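>>> no sequence on this one, just coordinates:
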């Protein structure tokens, strides 16, 4: 439903990596509504640095109004999509010409920037007070957090427990082994093929038990396991039959939800067979911005999403990293120089049209 001046209405559900770039791109072309429970966008690949250096969040946590001042921000969650409107938990019904689902993963966190930075200050204080720290989860979040702690606080005893047979299982074995070797050189104890059985009863630290009957003594712990996709709400909407068995939205080559001509999906919630990386989610946004602009102007030819290079970089503290690029693994200061110093914060801020410093 176009506005009174003929401008198309675009509703973006989710203000994360993909949704933020799309809102910034379309705010001059359409009447944009961003539905997000948070007042801010967070550069997610900088979160582990913020835990050891909370001031880093001043640049990586960005209010939606900073990068998309022309967009309408609805601080709530979407609860329903019909053929004509999106309904939110706070009772708003927003009519649309185009909808873009960009909800990513379910991440219950602070609602305001100041609250989010407060959480990081609490995390840093927790790390400072502890002599020994348990990190649960050996994916990119757990590996990066263990590395950040051991580099910034080298006197701490860090133990990482991972239920899988190797670290960073979304990468190849060479990259996994390089990360493991680096952590061990930094005196991080790594327990693979183990799960912690008594996390709830050890919220304040103590002796943690594993499924392999091992004991880990730690003053505190951080849970770094994958979060579920934020798609369960779609099961009661017109998109209920567009979800695959993993809860992802099935999309066509133009990133439209299959079976719909004016509903798109971008980011981690899509069923595209590729690494779920932030730079690829931003590429999704670029394609959908062009396609919505084309459709709004009456053009029938749309751009297809062609994917990007298979690349992932996992930081190992402030100067080093492990990377996998087109199947080749490397570690050390070269991949670290690409990511680990600034964590791509300047680059992301520039993408959003903000001061990169």
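It's in. Since we're looking at a predicted model, the values are computed, not measured.

>>> please count neighbours and contacts with C-alpha atoms only from this point.
Fine.

>>> ok, and what's touching stretch 286-302?
Stretch 286-302 is contacted by residues 8, 21-22, 25-26, 29, 98, 254-255, 264, 266, 303-305 when judged by Cα atoms under 8 Å, 6 or more residues apart in numbering.

>>> next up, a structure to set beside the first:
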């Protein structure tokens, strides 16, 4: 790949983390010195939470307007490996097509891999036809997936943890039922009716069973850097400067980093500034010093279009209810903000 400049700054992944870094770096990098290249498997970004209401026309947004003054480009491709030597700056990424793109700085932002409906594309028609939807996993993903359903459907969440009284009460209002301290190990194939839990309980009329278990880091390609690049769960090991331990010119952020915190979009408010500042320093020959020290835990989970709950880890932790959730998220899943961030 060629460009006017001799050196490339490459970002792998065009989700929330990747496109925000690309947007900020496009304002700071000199186009005469660096080509800013965002590599993504699609030509568009997806607001995954918003797809739970089938808003594909608004939640799928092209990655062509996010660069300041056009200072950057999006390349559609899948990175399968990284070529780099420990302690040696620079290297290259290799695409599934065999194309090789060199970099002066590489930023990894490939996020999570999901199963079930969160793995785009999903078959939305299955939800429309089903009479009894069983959702496996009662965390944030499982609760959000209830937005696919209507009051005319029977919905059961199978959750391995104990009862969470507040959420149970709120979802019961919408007709959602729960089975706590239960697990479903095998998701039935399409068309199979009925499913059994690990303990032997049988849900005979379940005609759609979907997985809402948490995602796993999308880092298979990082294994090319050696076994010490990832921890035992597939997360990228980083320094507080968000550089990889043995590769000073490679940075990582978002869901894929080995950091003890919940994997949430909100963390990017703290991740992105560290990455941008340190990348600019590195390119200018200055040792990166800005450190990531963690971020407060916070989450807003929707319950239909008008309700939900928010938790914020400030001041010892506090929660806010339906009105707040509606104001900031439930009414449109923040799609308007997402589109504005991408230049639309």
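Arrived safely, thanks for sending. For clarity, every value in this text was computed on a predicted model and none was experimentally measured.

>>> one step back: okay, and which of the contacts of stretch 286-302 of the first structure map to strands?
With DSSP state E as the criterion, strands contain 98, 264 from among those.

>>> tell me which residue of the first structure matches up with residue 264 of the second structure.
Here residue 264 of the second structure is matched to residue 277 in the first structure, going by TM-score structural alignment.

>>> state the distance from that match to residue 18 of the first structure.
According to Cα to Cα, to the nearest Å, residue 277 of the first structure stands 10 Å off from residue 18 of the first structure.

>>> mind listing the helices for the stretch 51-200 of the first structure?
57-60, 64-67, 113-129, 140-152, 173-185 (DSSP state H, counting those that start in this stretch).

>>> the second one vs the second structure, average distance?
Same thing as helix 64-67 of the first structure. Following superposition, helix 64-67 of the first structure is found to deviate from the second structure by 2.7 Å on average (mean Cα distance after the TM-score superposition for the first structure).

>>> other SSEs contacting that helix?
Packing contacts for helix 64-67 of the first structure, counted by 3 or more Cα pairs under 8 Å, 6 or more residues apart in numbering; DSSP states H and E, involve helix 17-26, strand 40-42.

>>> most tightly surrounded among those?
Using mean count of other Cα atoms under 10 Å, the stretch among those with the largest mean neighbour count is helix 17-26, at a mean of 26.

>>> any chance you could list what contacts that one?
Under Cα under 8 Å, 6+ apart, the answer for helix 17-26 of the first structure is 12-13, 32, 34, 41-44, 64, 67-68, 71, 102-103, 266-267, 278, 281-282, 284-286, 288-289, 351-352.

>>> among those, which lie within strands?
12, 13, 32, 34, 41, 42.

>>> and the last one, what's its match in the second structure?
In the second structure, the position corresponding to residue 42 of the first structure is occupied by residue 46, as judged by TM-score structural alignment.

>>> how much space between its match and residue 52 of the second structure?
12 Å.

>>> the strands in the stretch 151-300 of the second structure, which residues?
In the stretch 151-300 of the second structure, the strands defined using DSSP state E, counting those that start in this stretch lie at 154-159, 176-180, 195-196, 202-203, 208-211, 216-217, 243-244, 247-252, 298-302.

>>> now do stretch 195-203 of the first structure: distance to the chain's middle.
Stretch 195-203 of the first structure has its C-alpha centroid displaced from the chain centroid by 25 Å (Cα atoms, centre = their mean, to the nearest Å).
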